Structures are given as C-alpha cells and as structure tokens.
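Visitor: Need coordinates for the following:
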Amino acid sequence: MAAPAPATPQHEAPSYRLQREQGFRWLNFSPELEVAYRRAPKPMTDHQSNVALFCGLVIWLAFIGMDVIRLQDRATDLFSNPRLLTLVQVRITVLMALAGCWLALLQTDPRFKRPWVVAGMLYLLTLGGTISNDTHAALGTPHENNVLILLMVVIFLPLGLRLKEATAVAVLCLVSVLLVSLANHPEGQRESIFYRLFYLLVAACIGGMGAYLREYAQREQFLLRAELEWLARRDALTGLHNRRAFNEHLELALSVGRRDNQPVALMMIDADHFKLYNDAYGHAAGDHALQRLAEVLQSLCRRPLDHAARTGGEEMALVLYGVNATQAQGLSEQLVQRVRALALAHKASPTAEHLTVSVGCAISLPLEEGKSLYTRADALLYQAKRQGRNKAIADIDALSSSAQRPTERPV
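Guide: Here you go, the predicted model:
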C-alpha cells in the first residue's frame, strides 16, 4: 500500500507577510491591506496633529503681536491704506480658522475629517504667510521670508497626512505662492520669485524624503505587528486558530447566541490512531495529514462566528453558530465523510484502511458557559472512540431542546 505524499510546506502565508516580502516602494499595499492600514488607529498621530495645530495657533498669535509692534506708527492709516487692511483681514481670518478647527478636532467632531482639516490649515498658513510677507515688503516693514520655508518642511511632519496627501498639499501651496507672488510683485522685481520658489522646492524635497522614510517604516511596523498578532492566535502548522483563540471565541459565540436566542454547536474532533500513523509514515506525512484535516474543518466554516481550531496534537475543534438538531447531526456526519473522502492511506489503523476521525458534538443549552459545553463535547468524543471510532456522536437530549430555536443555516 502506497504511503501518502510527504508534507507540504506550512500553510499559505498571510497576506501581510507576502506584502512585506514583495515590498512596497511606492507606499501602496494590496487593496485589502491598504484599507486595513488606513483604518488602523493612530492615536499618537492624532495627538501630534492636535499639538501642531495648537502651536500654529500660538505662533500665528505671535506674528500678530509682532505686526502690532512693527505697524504701531501706521495705526491711523488702517482704513485708508488697502494693504494694511488686507494684512489685518488675513491675520484675523487665519487666526479664527485655526482656533475653530483646533477646537473641533479636540472634540473629535465627525463632521471634520482630520486629514482634510490638517491639509486645509497648512494651506491656509502658507497662503496667509505669503500674503503677509508680500504686504510687509510693499509697506517697507521688516518681514520673515524664511517662514515659508519652515512651513514647507512642516507640511511633511507627522501630522496625520500620508506622503501622497502631504505632497499634494505642498504642490498646491507652491502654485498658490507663485500666483500670489506674481500678483504682488511688479514685473521688474520678479526675479526674487524664482529664488523664493527654488528654496521652497528644496525644502519640500527634504521634507518629502523624511516623510517617505517615516511612512515606509510605519507601514513595515504595521505589517510586522499584524503578522505577530496573527501568529499569536494561530497554529503554525495548520493555520487554524490556536487554543487561546478558541477559548476566547467560544465564549464570544455563546454570548452572542444567548443574546440572539441562537444555539452554538461545538464539535471536538480527534484523528483516530494518529500515533500509529506517524510511526508508519513519519512525522512529515503526519503534518500533511493534519493540514488536510484542517482544510476540511475550514470548509465547514460558513458564517462569521464559525471557528475552526487546533486544540492540541491531533485534536481539533469546530464552533458553528446557529444550528438546529438536524443540521448539527448532518454537519457532524458530513465532517466524518469528508475525512474519509480524503483517502489518506493508514495501513496501521485497526479501524479502517484510511485515516478517519471521531467526532463529539454538543449543542449549547440556555445560559451555558464555554467550559461546560467543552466538557460535554469532549465526553461525546470519547464515547465515539469507545464505540469503535470513525463516527460522530451528538448530544441527542441537547439537540432536542435546541430544535425549537429558529435557524436559517444550510447544511
């Protein structure tokens, strides 16, 4: 009798591991991972953007104070000088916008999307700073040309914007600076516009390089954390959930079942004479057999609350949500039949010529806890083993009591 094929490599790697191996030089994941990355909570980034907006508010107030000092001799010309009036309007408009959006973000108002608010404030600061500097230049008062360079670097700081978003804001700011500068500088003085844009572009390149390296590291950390969390809750050989995840999920399923008046079926599965199988064919073939069994269990998980786990060695478990008596019996027998259909030769088995399983199926009772349900299912499993193995035994009494609960689950 031919021996089974040797074990294949471990279960298929999770998508985040594949993504990490393939790389992401353009800072893009696969569509599913990209959605998960963007939805991942970033409380530290939120805090940083709040602090940055507050600092921007304080700095803008400081510039207003400097304007008061620099222009105190011209206060009487406020309403007669259009440039002075424009300067005051710009300062007040930006100040009010900064204060309003900062307060809105502190209250996590859902009407304010954080990236849009941050982008708007950065643009508003750049535009306001450009107009203010050009106005001071026209008035012949001291002004800070380097402020715009600092703002261009600030756009790429970790304020909640991804690199592509920050780059879009930077391009929009550069175009706006160009247009405002062309409007405010006479044709004979426009040489300075070239130098202004050149320095701003250099600052944007430096800031963009730093933002790229930072986002790349953040994305890599996201993939590594996701992989570690996956490994902490999965069995490395089969890819099924491990015992820890099984215990947590069983309690969750029972809790939801009590709330919705739905039964939960727990199947305990044991590969018959598996030690003899390993002795006859080797541990590599045994690993392959467990992987095939895991595939059968996974094929029976059809609902979000269904759960397949490897609880230890050759023992596995299956949690099925919302089953009635007929469905529970049918699914248990179907599981045994599907394992038979694998036709994994087992010449050392006294039960059959191929690998078989024994199954104990218990249905949750009202208000039952996970430990009690597990104990009943485990007892039924050993009852099936005592009765010759290669079969499924269900708790008939519990099945009868659950038959009245409404379910819509196909077998």
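Visitor: hey, let's count contacts and neighbours off CA atoms from now on
Guide: Noted.
Visitor: what's near enough to touch residue 270?
Guide: 314, 315, 316, 357, 358, 359, 381 (CA atoms under 8 Å, 6 or more residues apart in numbering).
Visitor: and this one, so I can compare the two:
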Amino acid sequence: MIAEKSPAWEAEYDTVRDLLGQSFMRLRFPKMLERDYRRTMDARALETMRDNYWMLFLLALGAVLIVYFQYTVGGVWIGAIEDLRLSVLMTLCLVSVLALFTVMVKIPSFDRHYFTYTTLFCVIMLLFLAVFPAYLRDEVLRQRSTYLVIYLLMIVYGVANLRLHQAAFIGFAGMGSVVLAVMALDVRYDWGMFMQFFFLTNLVGVGNSYVVEVRERRLFLQSRLLDLEKRQLNKLSERLVQLAREDGLTGLANRRHFNDRFLMEWERARRDGKPLALVFADVDHFKAFNDKHGHLEGDRALVAVADVLKSVATRPGDLAARYGGEEFVLLLPNTTCEGAVELARELIQGIDDKAIAHRGSKVAKHVTISAGVASMVPDVHIAPAKLIDLADEALYAAKHEGRHRVVVSTTC
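Guide: Alright, predicted model coming up:
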C-alpha cells in the first residue's frame, strides 16, 4: 500500500521545534508562521489598547497637571500669560487627538487600519509635545513638558503590544517629524535635551521591544507546538480507533466492528419493524489461488474483491466487512431478500468484470465468489445470531451447488 503524504502541519511541527531549539532567535519566521504571528500580535495590540485606553488619558491628565501646578504653585514671571495660552492650546490639541484615537479604537470597521492611524496619531502627539514647548519662555515648564514625550514613547514601546518594527517606526518617525518641523519653523531648539529625552528613549525602547518580542515569539511558538502536539495526539487516537475497527489489508470494517454494527442495526430494525439483510460472500478455491499464484497475489485479489464490495455498499447505512480470511459480509439495513439478492448479483458480476486470473479454480479461469443471502424483520423472540446462521447456511449451499452463484435462505 502507498504511504500517505504527511500533512503540512507535520512539517510545521518540525519547523517549530527547530526554531525553539535556536539559541538566537531572528525576528522573522518562515512565511506561514510569520503571517499567523503577525495576525495574533496585531489582534492582541488592538485588544490591549481597547482595554487600556484609559492609560492614554493619563498622558492628557499629566499635561493638564503640569500646566495647573506650573501656574498655581509657581511664581509669576514675564510672559506667563503667553506661556499659559500656549500650554492650554497644547493640552487641548493633545486631548482632542487622544479622544479621536479612542473613538477609532472602539469602532471595529477601523481594525484593519489600526497600525496606520496609530502611527499617525502618535506622530501628531509627539509633534505637539516636542514642538509646542520650544515656544515656551519658561525653562522649567519646557523641561517638564518633555516628560510627556518620554511617557508616550513608553506606552508605544512597552504597553501597546506593538511589534518591534512597528514601535520603532512610530518612535523614529516621530523624532524625524520633530526635526523637520523645527527646521521648517526655524524655531530655537535645545538639541541636547532633544537627544536626551527623544533619541535615548527610542534606543532604550528598541532594546526593550526586542527583548519583549523575542519572548512573545517564543511563547507563540510554544503555544503553536502545544496545538500541533494536540493534533498529533488526536490523529494518533483516530488512527488507533481506525485500526480497532478496520481490516488492515482491505480497508473494510473488521469482524469486531461488524459485530458491533450488526447488533446496533438489529435493535434499530426491531424497533422500527424494518427488515435487515446479510450477504455472506466467499472467494471460490482461494487456497488453490494462493498455491498457484502466491500469497502476495492472494492479498491483491482480496483487495480487489474488497473494492467491489465498497462499490456495492453505497447507502449511508450499508456496511462492507471482512469476516475472516477470504470471507466477506454485507450488512444491509432496511433491505428485503429481493434487494439483497440484487446486490449480491452485482457483487458477483463486479468481481467477474475484474477478470483476475485463477489457474487453480475449478469454476472459471478467473477469480469468482459464492454468496448467501438472508433477510428478516428482527423480533424480541429471535436471537441476532439467527440471521448470521441463515446467511452462512445459504453461503454453504451456494458452495455445495457448484459455487459462483447466489443462494437465498429458505426463510426468505
């Protein structure tokens, strides 16, 4: 028999094990795994932001508190009114962007554009937080405003569950946008402070994101491995069940499975008052076939006979089984003697059409079978074995009468 081709998930199992065995993990899997990982992480990032969007409002609250304490606790200086107006404007812009972002996060139709609008809003907020303070006259307020940039970048790199390249893109795109905006506006800017709070925060964030992503990728692979091992166990379990019910050579039901199904169909037919039929079939002069052609050819002949049985037992309730050796049986629920005889004749004709050479046969030059048919409506006073005995007796009569024929039980 030809071995089945291994399914794709078995190859994936080996790939996952190899990846987990690597001491240094690259931040990219083979195509299919990478696609599934990205889908998983994107969905997690969106879910995280939906559940924790309140953290963004802590950012806005921080901006409000900085402005509040600066102008209520601090002293009065020249230009305080201008700084106050600018601080309020920055806060309003920040809160507006955060509010719009929160609304979009909550709308499912925007999910596929999550990274796009997240990048846009984060860059805009970084521009507000980095450029607006450049116009402030008070140095203390300017320095305090930079804390909000650090806080936002911490959210991007550490809380938002973004992948490394996504978080790094937002962080460095924001930094580049600030540089371009400052150059375009020709505003006086403290580049030393910029490098401290922006560039260094990005570097630390990238390092942290790398560690987190390596961990997340390992967890993803471990979860995937567990799922694949579960599949493997399920397949093994199904295979064991199949082996317990199936004949290894022919692929038909084995005798144990036939006995179980027969008793079940017997009880069903008894309850419904419907007939149940059996067709017993036996390969004629099979021992002589093995002697003349060899056991390997004998096995091939049995497989060919089994194929014909499968083609005959086409209804959902029909069952074709190997009863033992060269003997086969058809279990036919809701079938009268006439219907069973018709199927038995189709079976004999189908095997004749195969024209498998049989030099040891005294009936024909090719492999033939004999068949016995019995059918009855089960009753509580009749043992199930009675129907089997009747079909077996009919088969014996077919052999006694010359083989290569169908004999019907006398009770039909």
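Visitor: gap between the longest helix anywhere in the second structure and the chain center?
Guide: The residue-count maximum for a helix in the second structure (DSSP state H) belongs to helix 200-245. Relative to its parent chain, helix 200-245 of the second structure has a centroid offset of 12 Å by CA atoms, centre = their mean, to the nearest Å.
Visitor: Now do whichever helix or strand comes after it against helix 200-245, angle only.
Guide: Once helix 200-245 of the second structure ends, the next helix or strand along the chain (criterion: DSSP states H and E) is helix 255-272. Between helix 255-272 of the second structure and helix 200-245, the angle formed by their directions is 80 degrees, by axes from the mean of the first three to the mean of the last three CA atoms, to 10 degrees.
Visitor: Superposed on the first structure, what's the mean shift for the very next helix or strand once past helix 255-272 of the second structure?
Guide: Using DSSP H and E, the helix or strand that follows helix 255-272 of the second structure in sequence is strand 276-283. Taken over the aligned residues, the distance from strand 276-283 of the second structure to the first structure averages 0.8 Å (mean CA distance after the TM-score superposition for the first structure).
Visitor: matching residues in the first structure for strand 276-283 of the second structure?
Guide: Counting by TM-score structural alignment, strand 276-283 of the second structure lines up with residues 264-271 of the first structure.
Visitor: Same question for stretch 344-361 of the second structure.
Guide: Going by TM-score structural alignment, stretch 344-361 of the second structure sits over residues 332-349 in the first structure.
Visitor: Any chance you could list what contacts that stretch?
Guide: 1-4, 267, 272-273, 276-277, 280, 289, 292-293, 296-297, 352-359, 361, 390-394.
Visitor: Give me the subset of these lying in helices.
Guide: Filtering these for helices - DSSP H - leaves 276, 277, 280, 289, 292, 293, 296, 297.
Visitor: Identify the residue nearest the first one in space, chain neighbours excluded?
Guide: So that's residue 276 of the first structure. Leaving out its chain neighbours, the residue that sits closest to residue 276 of the first structure by CA to CA, 6 or more residues apart in numbering is residue 348, at 6.1 Å.
Visitor: That neighbour in helix, strand or coil?
Guide: Three-state call for residue 348 of the first structure (DSSP: H, G, I helix; E, B strand; the rest coil): coil.
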